[in-house]
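Asker: the amino acid sequence is not available; the structure is as follows:
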């Protein structure tokens, strides 16, 4: 992945209730989704100034990401993950974002602990290894 920021800010286990899924009952009943975010950014300016305005306000970011999850149902977690990445990349200080969408109650006829999709996106398109 191409990154110039050496710093990472992680926010894990953001719990959201939404109505995403391919099946009618998923849309009707809804379910819990858990979101993990890792942001690539340069934290040196904030460290030097000790000022919130010089970094990403992760409280506001979580509220915005949560709202993005909880609106407008979609069929696929791939679509949802991209929506979340797009929201995170609106802040120009975020050079790249890694988004994991967990769907622990996915309708699978088997015993399992989680379904998760992780994507990485950078300002200007997908991040590359």
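Answerer: Nice, thanks for sending it over. The structure displayed is predicted, hence computed values, not measured ones. Numbers count the residues shown, from 1 in each chain.

Asker: from now on I want contacts and neighbour counts done on CA atoms only, so please keep to that.
Answerer: Will do.

Asker: quick one: residue 38 is in a helix?
Answerer: No - remark: residue 38 does not belong to a helix; assigned using DSSP: H, G, I helix; E, B strand; the rest coil, it is strand.

Asker: wait, it touches residue 89, no?
Answerer: No - here residue 38 lies out of contact with residue 89, judged by C-alpha atoms under 8 Å, at a distance of 11.5 Å.

Asker: and the comparison structure, right after this:
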């Protein structure tokens, strides 16, 4: 039986950014919340940070993705974040959820999310 991969999960990362299709979304920053789960290709073989995924560094690069160049779609933002996570040599797969809780909508709602799952090419 194959062991389940180790996972590193960061949830509820909050950012202010100007992603969106409409001009008002680009003019006034909105809150975006990001959840990321990375599946690791190997288990640490020591108690050293270098043998695993540094989640503080991962949070920093995700912050740069979210607060960087605006995109129209949160789907595109999720793709950007997934590509960043998969650049780490220990990450084999990643699930990214982008929340846009304050999106202007024609109906009342609590949140809008997009979730994608991506893996390293075989």
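Answerer: Nice, I can see it. Bear in mind that the values here come from a model prediction, so they are computed numbers and not experimental data.

Asker: if we can go back for a sec, what sits in contact with each of residue 38 and residue 89 of the first structure?
Answerer: Both residue 38 of the first structure and residue 89 are in contact with residue 97, where contact means C-alpha atoms under 8 Å, 6 or more residues apart in numbering.

Asker: got the residue ranges for the strands in the first structure?
Answerer: 7-18, 31-41, 96-102, 116-122, 125-126 (DSSP state E).

Asker: okay if I get those strands as a markdown table plus mean neighbour count and distance to residue 82 of the first structure?
Answerer: Shown next, in a markdown table, are the strands of the first structure (neighbours: other C-alpha atoms under 10 Å; distance: least, C-alpha to C-alpha, whole Å):
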| stretch | mean neighbour count | distance to residue 82 of the first structure |
| --- | --- | --- |
| strand 7-18 | 16 | 16 |
| strand 31-41 | 21 | 12 |
| strand 96-102 | 24 | 8 |
| strand 116-122 | 18 | 8 |
| strand 125-126 | 12 | 10 |
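
Asker: can I get the ones you listed in a markdown table with distance to residue 61 of the first structure?
Answerer: Formatted as a markdown table, the strands of the first structure follow (distance: least, C-alpha to C-alpha, whole Å):
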| stretch | distance to residue 61 of the first structure |
| --- | --- |
| strand 7-18 | 10 |
| strand 31-41 | 10 |
| strand 96-102 | 12 |
| strand 116-122 | 16 |
| strand 125-126 | 20 |
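
Asker: how close does residue 74 of the second structure get to residue 103 of the second structure?
Answerer: 11 Å (C-alpha to C-alpha, to the nearest Å).

Asker: have a look at the two and say which one is more surrounded.
Answerer: Ranked by neighbour count (other C-alpha atoms under 10 Å), residue 74 of the second structure and residue 103 place residue 74 first, with 23 against 17.

Asker: alignment lookup: residue 94 of the first structure to the second structure.
Answerer: Using TM-score structural alignment as the criterion, the counterpart of residue 94 of the first structure in the second structure is residue 91.

Asker: next one: that match from residue 26 of the second structure, what distance?
Answerer: Applying C-alpha to C-alpha, the value for residue 91 of the second structure to residue 26 of the second structure is 32 Å.

Asker: try residue 61 of the second structure
Answerer: From residue 61 of the second structure to residue 26 of the second structure the distance is 22 Å (C-alpha to C-alpha).
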